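Peer 1: My questions are about this predicted structure, shown below with the sequence.
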Amino acid sequence: MKRRSFLAAIPAAAAAVPLLAQTRPGDPAPAPQPGFQPADAPSFNRPDVHAGDRPFGASFGSRSAVYGRSGAAGTAHPIATQIGIEILRKGGSAVDAAIAINAALGFLEPTSSGIGGDCYALIWDPKLNKVVGLTGSGRSPQALTLEIARSRAKNGALPSLGAVTVSTPGALDAWWTLHQRYGKLSWADVLAPAIDIAENGVPVPPIIANYIRLNFVAFRRPGAGIEDLANALRTYAPNGETPAVGAVFRNPDLARTYRMIAQGGRDAFYEGPIARTIDAYFKRIGGWLSYADLARHHSEWVEPLFTTYRGVGVHAIGANTQGLATLQMLNILENFDLKGAGFQSPLSIHLQAEAKRLAYEDRARFYADPHFSKVPVEWLASKDYAAQRAKLIRPDRILDPVYPGQAPSHGDTTYFTAADKDGMMVSMIQSNFRGMGSGLVADGLGFMFQDRGQLFSLQDGHPNIYAPGKRPFQTIIPGFATRDGKPWLSFGVMGGDMQPQGQTQILLNRIDYGLDVQAAGDSPRYHHEGSSQSMGEDSPSLPKTGLLRLESGVPDATKAALAAIGWTIGKPDGGFGRYECVELTAPGGERVYAAASEMRADGCALAY
């Protein structure tokens, strides 16, 4: 059997780990090997230990995909996945399952999601025989002016924490809007599992426990700018410490909030008792989000953006998101022979990183709320424009400098997907933006407000410049792919600016390199950092061409070759996204779902 062939080779000195010596009682403990940590440490890093062997399939695959005929779900938490399957088994639609999953994740994974954030969805509607899109993005407070926002800026950009970053939460209205059109079970039944686990508690898995801890380290830093941290501590660190790995965590405040929503629908949140509590809270701490902001919020049904990549249809949410960046990258890369370049080769990764840099310059220059600015979407998404941009890329050197095109006259996120027995597939993503969000929790409500407003620009003339009642540029994007007009992949890769890069890598792994739905996610990834940012939060400490981070599984020869042509190679930092996918296959003409999750998160995929 083959070992994981794409892991970097270990230097000889490190590989020559001696056999365990025989010891006697009373002997001193041996000195730890370099990189070794005791098993009860927050992380356990053994660079001399490789992945295990697989008797079939990609040697680097962490496990097999799961298969079923009646339904499937994949999420970043096993209990959320089980809840999704439970809802499907009760006769719920894929939308019912997605809402139940998201409500559960608001409790289970507060580091990435919750009803204080926004939500987007791509849905394969089997009755319409097409992909439809929903944007659940909230607007900035009407009382927060550009002048006030600029007065709170740090280094030319809005801060990452505090009330000035809070925009209207859109997730709950998105759930309601989806349920009104596609729900089969009652609204209360869909929310019941989340209420149950929030009341009774669940053990916290390792990655989520670590992220909660890191968030509160940031919240407690001097000068963090959070007007009120007491409520957040009371909710997520009731004994003064965030939950340890395996500790049972409960959130009775969130359970009560969910009960009010289960009984009163979306109006309980946007026009009822929850809205009044939010209004009073922000008045008390000197913030700007108001009852009127909540009452005027509504989600929007949108026509998804679309392109093809080697005959595969790729769909993306447009509006105020970075979904267009995935399409731009694919359009550029279609001009190159990626299959011929070779899987995990220096040329393949070089071409992808250069396509990313070109697309992200356009992202920084043009992407914004189309209700406030005319975004040249058709031009940016065109094959002709992509061909022009592709001509700038050279296989043997890095493009420097890189500019946006001349138009004619970066958070934490949770992604999940579900599919049902009727063929409906839901690709859904939800986020509080950076980490857990703004650090603010309204009195007794049990959820944190997003800090999405940090993504506004403060530059005069920029299409994404802050304005009251405007939606900020968004990083969260669900993914969907079709073949011959039929649904194929409902997928996503979480993680700020990693999302278009991750989505592109998944599609290249499937289409160009022939990896299956699980191996495509387990394959080592790159993450390029350092492109321009519309909010002005550039990184002057990075090289002009940015930092190309490569996961440990990328071959050493590839890393060396990329460095030789000028790329600054960064160490792996865990920021390579988290992937979930449901694939629709039809072997022998029968509908079969294949569901995949990955090792970078606590979650799992299930099918039945």
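Peer 2: It's in.
Peer 1: going forward, measure contacts and count neighbours with C-alpha atoms only.
Peer 2: Fine.
Peer 1: In the stretch 101-250 of the chain, what residue spans correspond to strands?
Peer 2: Remark: strands assigned in the stretch 101-250 of the chain by DSSP state E, counting those that start in this stretch are 118-125, 130-136, 202-203, 248-249.
Peer 1: Give me the buried stretch members for stretch 567-580, please.
Peer 2: Across stretch 567-580, burial judged by 16 or more other Cα atoms under 10 Å covers 567-570, 572, 575-580.
Peer 1: Can you classify Ile429 by secondary structure?
Peer 2: strand (DSSP: H, G, I helix; E, B strand; the rest coil).
Peer 1: before we move on, which element is the nearest residue to it once chain neighbours are set aside in?
Peer 2: The shortest distance from Ile429 to any non-neighbouring residue, by Cα to Cα, 6 or more residues apart in numbering, is to Tyr415 (4.4 Å). Using DSSP states H and E, Tyr415 maps to strand 412-419.
Peer 1: and the angle from that strand to strand 118-125?
Peer 2: 20 degrees (axes from the mean of the first three to the mean of the last three Cα atoms, to 10 degrees).
Peer 1: Show me what strand 412-419 is packed up against.
Peer 2: Helices and strands touching strand 412-419, by 3 or more Cα pairs under 8 Å, 6 or more residues apart in numbering; DSSP states H and E, are strand 72-75, helix 94-108, strand 425-433, strand 486-493, strand 579-585.
Peer 1: Centre of the chain to it, how far?
Peer 2: Here strand 412-419 is found 8 Å from its chain centre; the criterion is Cα atoms, centre = their mean, to the nearest Å.
Peer 1: With stretch 441-449 instead?
Peer 2: Worked out by Cα atoms, centre = their mean, stretch 441-449 lies 22 Å from the chain centre.
Peer 1: cool, stretch 135-154 as well?
Peer 2: That offset, for stretch 135-154, works out to 23 Å (Cα atoms, centre = their mean).
Peer 1: and what of stretch 199-216?
Peer 2: Counting by Cα atoms, centre = their mean, stretch 199-216 comes out at 18 Å from the chain centroid.
Peer 1: Can you point out the buried residues in that stretch?
Peer 2: Here stretch 199-216 shows 199, 201-202, 204-205, 207-213, 215-216 as buried, counting by 16+ other Cα under 10 Å.
Peer 1: Can you add distance to Ala98 and give the residues you listed back as TSV?
Peer 2: Output for those, formatted as TSV (distance: Cα to Cα, whole Å):
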residue	distance to Ala98
Glu199	21
Gly201	21
Val202	20
Val204	21
Pro205	21
Ile207	22
Ile208	20
Ala209	23
Asn210	25
Tyr211	23
Ile212	24
Arg213	27
Asn215	26
Phe216	29
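Peer 1: okay, now the one to match up with it:
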Amino acid sequence: MEAEQYMKFNSRRSPVLATRGCVASSQPMASKSGVDILEAGGNAADAAVAMAAVLNVTDPASTGIGGDCFALFYDASSNTVKGINGSGRSAIDVSLETYTHLGFSDNNRPPRHHGLHVTVPGAAAGWVDTIETFGSKKLTLQQILQPAIALAEGGFAVHPISANHWKEGVDSLKRESNPHGHTMLLGKRPPRTGDIMRMPLLAKTFKTLAACGKRGFYEGHVAEAIVDIIQSNGGRLSLADLKGHRSTFEDPINTSYHGVRVWELPPNGQGITTLMALNILEDFDLKEMGHGSPEYLHHIIEALKLSFADSLEFCADPNKERVPTEELLSKTYASSRRNLLDPKRASSLVTQGNPYPFSGDTVYLSVVDNGGNACSFINSNFLRFGTGLIPKDCGFALQCRGMNFRLLEGHLNCIAGGKRPYHTTIPSMITSAEDNNQLLATFGVMGGFMQPQGQVQVLLNMVEFGMNPQLALDSPRLCLRIDQQAKMGQDLVHLEESFPSSTFDALWSKGHKVKSMSGFEREMFGRGQVITKGDWWSAETHCGEGERSQVLWAGSDPRGDGMAVGM
């Protein structure tokens, strides 16, 4: 009944328009906290961290301080896009031999809740570093975390999507080897929609972080509790691994597409998948095919197959491996991959290309402030509650990002000590391809391997078909099933039920295996947020003309509980 009640998309929502700042997230209380921080004098980076912390309280199955974060920051004073990688690394003393000695292999991997899957939680350091590097310097960390602390202590009403997340992840909290899992429950059960939930232990952790900075998380009682629960579940992370953790500041990668420039963080994140797919699609007349037509969907599916085949092979920690990022983003390389796309038939097997010349659960939020700065921010535990492991007296779950390592000798993404895994979380931005790199949008679509797929589809909705941000998010999507251990080929394609039956039939005739998804299952298509500066996506306007170009337009995905709020 809940699926029918909460996941029927039978209403409309207008885009939110604003002139002094705007936020968008998957939870109303998180969006409110972002506006509160902006009104208190904070900037886009300050608001983004406040929202990320509130989301840890209100949707802890998806995100939190026990996971990782990534951010892109647009600096309006210099018209530049800067990036921070807040993802964690594996234990220094772990290796492929560690896994093989325990009987694990690429085809027989540790169970999801195993402590080996926990990489160092990078979110705490990422939050602090985002504020210290990109923040306004007008607000303290205590002030920025206070909205989350107040909600965790005072209680909040649980929203429908979050309640479903809690229900789906409850088994991981009740395992015998997870003695503190009950602290994330309401009594002995997950909270239901409308229940009042309090998380005093999480508030305590936030207070420690606010008072002591990064040391309050990566050293002392919080760090000790993290290591205790990991090692008691077979993991190898140590206090030294936590103390040695550092975020990294990185130059974003980009590609041009039909007059706009799309920005992503470089590997170990999978943002390169989005850019490669756009490069492949660039020379096709998608608008002529028609939005949502079988031909249009076929080309998106095949371009994504090609780009995922490459990113799953070559995307890894560039500090440990030679990742051919520049070669993969070459327009010449894209042309060679595009030639493999059959416009009439689904590919039966797609392997990675050769980019070398002559010869390798989540929340997303978005903020634009009154000064024109923007922050595209994403935070994740990976699957529901990650590993589900809860450190004693801490109130948060530990991620399971280590699941994305390959256990295959010689693979660029093979497990190794102190290494970051292939990471699915990817914030994005759009600027003008010319005209002094003006901000056009900050956007993202959360949801594991759906993220680049969602980004491509939402961006095409705006660039090719002139949709406003809310309509671009409302439109039905496809989701290609991704299997890291298999070659990309005739994999299952999920379509939202709102596509007509004729579309399903036409895709089957092209050789695609298609399945319709409805109810809460529609969350697999991602929960996105978009804020654009100006209505450059509209065919009826010309970007840069007058005051109209300064108006912010925002949308929040109907597949989530959230909302956009303008000032």
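Peer 2: Sure thing, it's come through. Keep in mind that what you see is a predicted model, and the values were worked out from it rather than measured.
Peer 1: TM-score, when you put one on top of the other?
Peer 2: Laid over one another, the chains give 0.92 as their TM-score (TM-score structural alignment, normalised by the length of structure 2), with 543 aligned residues with a Cα RMSD of 1.9 Å.
Peer 1: circling back to that earlier point, can you get me a residue count around the residue nearest to Ile429 of structure 1?
Peer 2: Neighbourhood size, Tyr415 of structure 1 [other Cα atoms under 10 Å]: 32.
Peer 1: Please say which position in structure 2 it maps to.
Peer 2: Residue pairing (TM-score structural alignment): Tyr415 of structure 1 is matched to Tyr364 of structure 2.
Peer 1: any idea how far Asn370 of structure 2 is from its match?
Peer 2: As defined by Cα to Cα, to the nearest Å, Tyr364 of structure 2 lies at a distance of 21 Å from Asn370 of structure 2.
Peer 1: what does His298 of structure 2 give?
Peer 2: 41 Å.
Peer 1: Which of these two has more residues huddled nearby?
Peer 2: His298 (23 against 18).
Peer 1: Just want the most central residue of structure 1.
Peer 2: Taking Cα atoms, centre = their mean as the criterion, Met494 is the residue nearest the geometric centre of structure 1, at 2.0 Å.
Peer 1: returning to what we had before: redo the helices and strands packed on strand 412-419 of structure 1 as JSON lines? Include distance to Ala595 of structure 1.
Peer 2: Shown next, in JSON lines, are these (distance: least, Cα to Cα, whole Å):
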{"stretch": "strand 72-75", "distance to Ala595 of structure 1": "6"}
{"stretch": "helix 94-108", "distance to Ala595 of structure 1": "14"}
{"stretch": "strand 425-433", "distance to Ala595 of structure 1": "12"}
{"stretch": "strand 486-493", "distance to Ala595 of structure 1": "10"}
{"stretch": "strand 579-585", "distance to Ala595 of structure 1": "4"}
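Peer 1: deepest of those, which one?
Peer 2: strand 72-75 (a mean of 34; mean count of other Cα atoms under 10 Å).
Peer 1: Packing partners of it?
Peer 2: By 3+ Cα pairs under 8 Å, 6+ apart, strand 72-75 of structure 1 packs against helix 78-89, strand 412-419, strand 579-585, strand 592-596, strand 604-607.
Peer 1: what ranges do the strands span in the stretch 251-400 of structure 1?
Peer 2: 300-302, 305-309, 312-316.
Peer 1: Include distance to Glu227 of structure 1 and mean neighbour count when you put the ones you listed into JSON lines, please.
Peer 2: Shown next, in JSON lines, are the strands of the stretch 251-400 of structure 1 (distance: least, Cα to Cα, whole Å; neighbours: other Cα atoms under 10 Å):
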{"stretch": "strand 300-302", "distance to Glu227 of structure 1": "32", "mean neighbour count": "15"}
{"stretch": "strand 305-309", "distance to Glu227 of structure 1": "39", "mean neighbour count": "19"}
{"stretch": "strand 312-316", "distance to Glu227 of structure 1": "37", "mean neighbour count": "22"}
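Peer 1: Tabulate the ones you listed (TSV), appending distance to Asp279 of structure 1.
Peer 2: Converted to TSV, the strands of the stretch 251-400 of structure 1 look like this (distance: least, Cα to Cα, whole Å):
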stretch	distance to Asp279 of structure 1
strand 300-302	24
strand 305-309	36
strand 312-316	34
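Peer 1: what about these, which gets the closest to Pro42 of structure 1?
Peer 2: Ranking the strands of the stretch 251-400 of structure 1 by proximity to Pro42 of structure 1 (Cα to Cα) places strand 312-316 first, at 37.3 Å.
Peer 1: what range in structure 2 matches the closest one?
Peer 2: The aligned range for strand 312-316 of structure 1 is 260-264, by TM-score structural alignment.
Peer 1: how big's the offset between that stretch and structure 1?
Peer 2: In the superposition with structure 1, the average deviation recorded for stretch 260-264 of structure 2 is 0.5 Å (mean Cα distance after the TM-score superposition for structure 1).
Peer 1: what do we get in structure 1 for Phe499 of structure 2?
Peer 2: By TM-score structural alignment, Phe499 of structure 2 lines up with Val554.
Peer 1: Please report the distance of that match from Ala268 of structure 1.
Peer 2: Distance from Val554 of structure 1 to Ala268 of structure 1, by Cα to Cα: 50 Å.
Peer 1: got it, and Ala355 of structure 1?
Peer 2: From Ala355 of structure 1 to Ala268 of structure 1 the distance is 45 Å (Cα to Cα).
Peer 1: between the two, who's got more neighbours?
Peer 2: Ala355 (25 against 19).
Peer 1: That one - nearest residue in space that isn't next to it in sequence?
Peer 2: According to Cα to Cα, 6+ apart, the nearest residue to Ala355 of structure 1 is Met329 (5.3 Å).
Peer 1: From Pro401 of structure 1, how far out is that neighbour?
Peer 2: 18 Å.
Peer 1: Settle it for me: which of those two has more neighbours?
Peer 2: Met329 (27 against 7).
Peer 1: That one -> structure 2?
Peer 2: Per TM-score structural alignment, Met329 of structure 1 is aligned with Ala277.
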